[in-house]
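**Q** I'll drop the sequence and a predicted model, then ask my questions.
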Amino acid sequence: MKELHDVPYWLWAVIAALLLVQGTWMFRDARRRDKGRAAWFWGLWGMTGSPTPLVVYLLFIVLPQRRKQGR
């Protein structure tokens, strides 16, 4: 477990900021697309890891809606 102690603090801050931005974007986009139905789920899940929540969100929410709109 010594490897985690070797990671610089600024890298931990960058990772935390990226997860926060990802979760916030997913929450706001889900609220706009789904009328807020599952926005909290997407936002919280987006803050727990990367890139799996973002990929799942894009595949199951964004792409099907774009296909309906004909883009």
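**A** Looks like it came in fine. The model shown is predicted, which means the values in this text are computed figures rather than measured ones.
**Q** only C-alpha atoms for contact and neighbour calcs from this point on.
**A** Noted.
**Q** Just the buried positions in stretch 14-26, please.
**A** Using 16 or more other CA atoms under 10 Å as the burial criterion, the residues of stretch 14-26 that qualify are Leu19, Leu20, Gln22, Gly23, Thr24, Trp25, Met26.
**Q** So the first one is in contact with Trp45, correct?
**A** No - using CA atoms under 8 Å, Leu19 is not in contact with Trp45, being 9.8 Å away.
**Q** Pull the residues that contact stretch 59-71.
**A** Taking contacts as CA atoms under 8 Å, 6 or more residues apart in numbering, no residue outside stretch 59-71 touches it.
**Q** before we move on, what about stretch 18-35?
**A** 36-50, 54, 57.
**Q** Return a ChimeraX selection command for the buried portion of the residues you listed.
**A** In ChimeraX syntax, the buried subset of these is picked out as below (16+ other CA under 10 Å):
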select :39,40,42,43,44,45,46,47,49,54,57
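**Q** Please compare the first structure with the one that follows:
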Amino acid sequence: MSELKEIPIWLITTIVPILLVQGTWMFLDAGKWGKWRWFWGIWGLINTPLPLLIYLFFVRFPDNRKKRHSREDE
């Protein structure tokens, strides 16, 4: 059997806060925009940085563009 290597404590203390902040921010922000907040929050807690990038490019930025264009038309 292969030997399992231990994960360094500095790596755990770095990744865990990043995942918690990312998941919490995505959950709260998706709640403001009304788009699947539980999905984004849980996915943000599991993995980084892919969920954040996908959220920003496919949910957040398109909504900002729509709002900006609707304000310019007025």
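**A** That came through fine. No experiment lies behind these values; they were computed from the predicted model shown.
**Q** Inside helices: which ones of the buried residues of stretch 14-26 of the first structure?
**A** Those of those mapping onto helices are Leu19, Leu20, Gln22, Gly23, Thr24, Trp25, Met26, per DSSP state H.
**Q** Quick one: residues contacting the residue positioned nearest the centre of the first structure.
**A** Centroid-nearest residue in the first structure: Gly46, 3.1 Å away (criterion: CA atoms, centre = their mean). Counting by CA under 8 Å, 6+ apart, Gly46 of the first structure touches Leu19, Leu20, Gln22, Gly23, Thr24, Met26, Pro53, Leu54.
**Q** Show me where the second structure has its helices.
**A** Assigned by DSSP H, the helices in the second structure fall at 9-33, 37-46, 50-55, 61-73.
**Q** These into a markdown table, with extra columns for distance to Ser2 of the second structure?
**A** As requested, the helices of the second structure are exported to a markdown table (distance: least, CA to CA, whole Å):
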| stretch | distance to Ser2 of the second structure |
| --- | --- |
| helix 9-33 | 21 |
| helix 37-46 | 26 |
| helix 50-55 | 30 |
| helix 61-73 | 45 |
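**Q** out of these, nearest to Glu3 of the second structure?
**A** helix 9-33 (18.4 Å; CA to CA).
**Q** so that closest one versus helix 37-46, what angle?
**A** Counting by axes from the mean of the first three to the mean of the last three CA atoms, to 10 degrees, helix 9-33 of the second structure lies at 170 degrees to helix 37-46.
**Q** okay, helix 9-33 of the second structure sits on what stretch of the first structure?
**A** On the basis of TM-score structural alignment, helix 9-33 of the second structure is assigned to residues 9-33 in the first structure.
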